[in-house]
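Undergrad: the following comprises the amino acid sequence and a computationally predicted model.
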Amino acid sequence: MTASAQTASAQTDFAHTKQLFHLPEGVIYLDGNSLGPLPLAAPIKMQTTMRDEWGEMLITGWNKAGWMAQPTRVGDRIARLIGAEDGHVVIGDTLSIKVYQALASALELNPDRKVILSDSGNFPTDLYMAEGLIKSLGQGHELRIVAPEEVEDAITEEVAVTLITEVDYRTGRLHDMKALTEKAHAVGALTIWDLAHSAGALPVDLAGVNADFAVGCTYKYLNGGPGAPAFIYVAPRHADKVEPALSGWLGHDAPFEFERSYRPGPGIERMRVGTPPVLALSALESALDIWDMTTMQAIREKSQALTALFIEEVETRCPMLTLASPRDAAKRGSQVSFRFPDGYAAMQALIARGVIGDFRAPDIMRFGFTPLYIDEGDVTRAAAILEEVMTTRAWDAPEYKARSRVT
C-alpha cells in the first residue's frame, strides 16, 4: 500500500477527485458501472510509456521499465481495494479467461464433486465459461442455477464450487459474501467471487471472509479504459497447489529457460497466461493513483447517499417507473435500476439529453453512481431530465426504438 493510501482519510475530497476526470461538457455520466470515464492523467501516462519507454527503450523496456513485473505490481494495488493479501492478485487477459482459470482450478481441488452452483442473476459470461469448461472436461459436471435468494439453501455437499457475482449486474442486489462463503466451507465446497460490480464500488474483504478465488474487471469502477485487463485472486492456502488449466508461457516457473514442458510458477505467478498488456496497464495505473486518495469506506458511504437520493427523486418524479434494486442501501451495490416496458427507448431519449445510463434486457434502465466524479447536483439534475423524458413521452419516438448493437 502506498503512503498516500495509508493516510487517506474517511472524509475524501470528492470535489477534487471529480476534477481529475475528463467529463464531456453537458453530460451527466451514470454508466461508470459499465465503463469508467477517462482519468485526465491517463493520456499523459500512456504518452510517457509509449515515447520514453517503448520508443526509447524498445525491447529493453521489459527489464528497464519493469514491464514484466506490471501484472503483480498492479495486482497489489488492486488487492488493497478488495481486501486481498499482497502477492495474491495478478492482472492480465480478460475476465472470461480469469473465470475459466478460477473455475478449472477449483474443480481440480475438489475432484470428487461435480456440481458448479451459480444463480440466475449471474452475468452470462460466467455461465457460458462454465458450460464450455464442463463440455471440454467431459467428466459429468453439472452447472446448477438457482434464484439469487435460493443460493444459500442450495449449497449442499454435492457442490464442488460456487460461482457467484457479488453484485447482480441487472438489479444491483448484493449477495452476503461472508455468509455464503461460510456455508460453502461448512459443506466442503469452494468459492469463486466475481467482483466485476464490486471492485471500486464497495468494500470487499476477501481475506477476512476466507474466500478461495475471486476475479474481476478494471474497466468499470476502476476506470482502466475499454478492454482493460482483468484480475484474479487465489487464496494463499491454494496458491501453490493449483494447476493452471491455461498453462501459458508467462505462468511458467522459468519462462526464459524455454523448457519444452510446463512447470507452474510460484504462487499467483502461475495464473499469468499471455504477454502483459503494457499500454493498458499503464492507463490503469494512472486511474489507481486516484484511488490512493480515498478509502473504500468513504466511497461506500457516499455512494449509498447518492443512490438513496436518486431513488427518492425518481420515485417522486416518475411514478411510471418501478424500482428493481433493493430499497435497503446495505443490500445493493453502487447502482440503481428501474423497470419500464419501453426502457430501451426511454434510455436512448435520456442519453440524447446528456444523461448517460444503460439498458439491460428485458426492461431494466440502469444507473451507476461513482462518488469520484458524481455528486448530489448531478443526481438531482439527472432525475429532473428523466422526469421530462417520461412525462412528455419523449421516448415514444422512432429514433429511440432502433436497437444498437451495444445497449
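TA: Right, received. Where do you want to start? Keep in mind the model is a prediction, meaning the values are calculated, not measured. Numbering: from 1, shown residues only.
Undergrad: make it CA atoms for all contacts and neighbour counts henceforth
TA: Fine.
Undergrad: counting contacts, what elements does the helix or strand harbouring Arg73 pack onto?
TA: Taking DSSP states H and E as the definition, Arg73 sits inside helix 70-79. Judged by 3 or more C-alpha pairs under 8 Å, 6 or more residues apart in numbering; DSSP states H and E, helix 70-79 is in contact with strand 89-91, helix 278-291.
Undergrad: and the next element down the chain from the first one?
TA: When you say that, I think you mean strand 89-91. helix 95-109.
Undergrad: for that following helix, packing partners?
TA: So helix 95-109, by 3+ C-alpha pairs under 8 Å, 6+ apart, packs with helix 124-137, strand 159-165, strand 190-194, strand 213-216, strand 231-234.
Undergrad: distance between the fourth one and the chain's centre?
TA: Counting by C-alpha atoms, centre = their mean, to the nearest Å, strand 213-216 is centred 9 Å from the centre of its parent chain.
Undergrad: put this beside the first:
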Amino acid sequence: MSTATAPDFATASAALDAADPLAACRELFYSPAPDVLSAYLDGNSLGRPLKATAENLPRFVEDAWGSRLIRGWDEKWMDEPLAVGDRLGEVVLGAAPGQAFVGDSTSVLLYKLIRAAVDANPGRDEIIVDRDNFPTDRFIVEGIAAERGATIRWVESRPSDGVRPADLAELLNERTAVVVLSHVAYRSGFLADAPAITALVHQAGALMLWDLCHSVGSVPLELDAWGVDLAVGCTYKYLNGGPGSPAFAYVNKALQGQLRQPIQGWMGAHDPFGMTDSYRPADNLRRFITGTPPILAMQPLKDMVELIGSVGMDAVREKSVKLTEYALELADALLVPLGAKVVSPRDPAERGSHITVDHPRFAEVTQKLWERGVIPDFRPPHGLRIGLSPLSTGFAELEHGVLSIRDVLLELS
C-alpha cells in the first residue's frame, strides 16, 4: 500500500496508472465526456459497455439475425446457451465443459437450482441461508420453503464481515438439504472461503449453492476443484453483459442426472422439436434450460469474456486488489476523519472488488454525486459502495471519485 499523504494522492494515482499493465484495457470501454461522467465507481452494479459491443451488435442484427433469420437456430443458436456456458467455465468459472449454461435471470436460476436441491433428497428438509444475503436469495429461499414445507435455518452473519465455516458448524445436520451463500457479500465485499465451506457442507451430506454475482469476473473461481455442487451468477456486473443480461448457472456433472428442475419447458426436453405428449428431460445439462434462450442478449457478454480470456483472471485479480487497497487508503485519509467508517475487510484475501464505507449522510451524498457525474452506489442504511471493475477503472478516476465524496461531505457538514 502506498504511504502518500492527502496532497500527494495525485502523484500516487498517476504512478499507479503508469505502472498498471492493464491500463490499455480502459480504452476498450465506452465512456461519455468527463462533464457527463467523471468517475464511475459502480462496476459492481453495472459494467461499462465495450466499444467492440457497439460494433458487434449491429453486425449481429444484419448478418446472424437479418440474413440467416430462422436458419440461425439450426446453425448455431440452439447450442448457444451451452457454448457460451462452456466458455464461461473455461475463462472465469474454473469448470470443465458441459456444466454451465446461460439463460433466465439470477432469480429464476436460483429458484430452479435451490428447489431441485431441496427435492433431491426428501429426507432433508432444511435450507441454510444468511440473514444478510442479497434480498433475492433470501426471498427465493422463503418462497421455496413455503412451497415445500421446508425449514429455514438462518446464519446470523455480521454485515461488516461475512459467513465463515465456524458460523455453519451448529446449523448443519442430517436434515440440511442445501446451503445458499454469496461468495462475495454484497454489502461489505467479504470474500467467503468457498473451498472450506463447501467441504464442510459436504461432510454433513448436504448440497452447496454459491451465488457468484459479486465475484465472477473479478475473483478467480475454481468450481470444479472446490467440489461445488451448484452456482448461479449474473452477467451485468464484472462481465459487462448490459442491463438485464441473462444469468448463468453451474451444475456439477455428477448431479445432472439426479436433479429435476421444477420449470419444465420445451427447450429442456430430450427432443425439443419432437412436440411429444409428455415431458422427458434432456440427458445432459440442457435439462435445466426452460424456454427460448436470449440469443441477442448474450452477445455483449461474449465480448467481455473474450477480453478477460486475453488478459487472464490472475491479472484481473491483481489489479482488483491494488484498486481496493488504494480505495481503502483514500477512504482512511479523506473520509474517516469526517466521521465515515470502513466496513469492508482489510485483508485482501477476504475482500472482493468493492469496499463499503458507512456514514449517516451517505444517502444525501450519493444523490449529489450522481448529479455531478460521480457514480458510487448506496445500500441502506448508511453504506456507500465503491465498486471497482479492474479492466475499466483507473487509479486517478478512483482518486477523483473519493475526493468528490469528501467534498460533498464537507459541503453538508
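TA: Arrived safely. Because the structure is predicted, anything quoted here is derived from the model rather than measured.
Undergrad: count of residues packed around Glu315 of the first structure?
TA: 16 (other C-alpha atoms under 10 Å).
Undergrad: separation between Asp93 of the first structure and Gln47 of the first structure?
TA: 22 Å (C-alpha to C-alpha, to the nearest Å).
Undergrad: more neighbours: which of the two?
TA: Asp93 (20 against 17).
Undergrad: grab the nearest non-local neighbour of the aligned partner of that one in the second structure.
TA: Taking TM-score structural alignment, the alignment pairs Asp93 of the first structure with Asp104 from the second structure. Distances taken as C-alpha to C-alpha, 6 or more residues apart in numbering place Pro246 nearest to Asp104 of the second structure, at 5.5 Å, with adjacent residues excluded.
Undergrad: how about that neighbour, what's its match in the first structure?
TA: So, by TM-score structural alignment, Pro246 of the second structure is matched to Pro229.
Undergrad: that match belongs to a strand?
TA: No: assignment of Pro229 of the first structure by DSSP: H, G, I helix; E, B strand; the rest coil gives coil, placing it outside any strand.
Undergrad: was I right to think it contacts Leu279?
TA: No: applying C-alpha atoms under 8 Å, one finds Pro229 of the first structure not in contact with Leu279, separated by 10.6 Å.
Undergrad: more neighbours: these two, which one.
TA: Pro229 (23 against 17).
Undergrad: how much space separates that one from Ala102 of the first structure?
TA: Pro229 of the first structure is 16 Å from Ala102 of the first structure, by C-alpha to C-alpha.
Undergrad: please apply the same query to Val74 of the first structure.
TA: Relative to Ala102 of the first structure, and taking C-alpha to C-alpha, Val74 of the first structure is found at 19 Å.
Undergrad: over to Ser96 of the first structure?
TA: Taken as C-alpha to C-alpha, the span from Ser96 of the first structure to Ala102 of the first structure is 10 Å.
Undergrad: and those two? which has more neighbours close in?
TA: Ala102 (25 against 18).
Undergrad: just give me the match in the second structure for the more buried one.
TA: In the second structure, Ala102 of the first structure lands on Leu113 (TM-score structural alignment).
Undergrad: residues in contact with its match?
TA: 230, 261 (C-alpha atoms under 8 Å, 6 or more residues apart in numbering).
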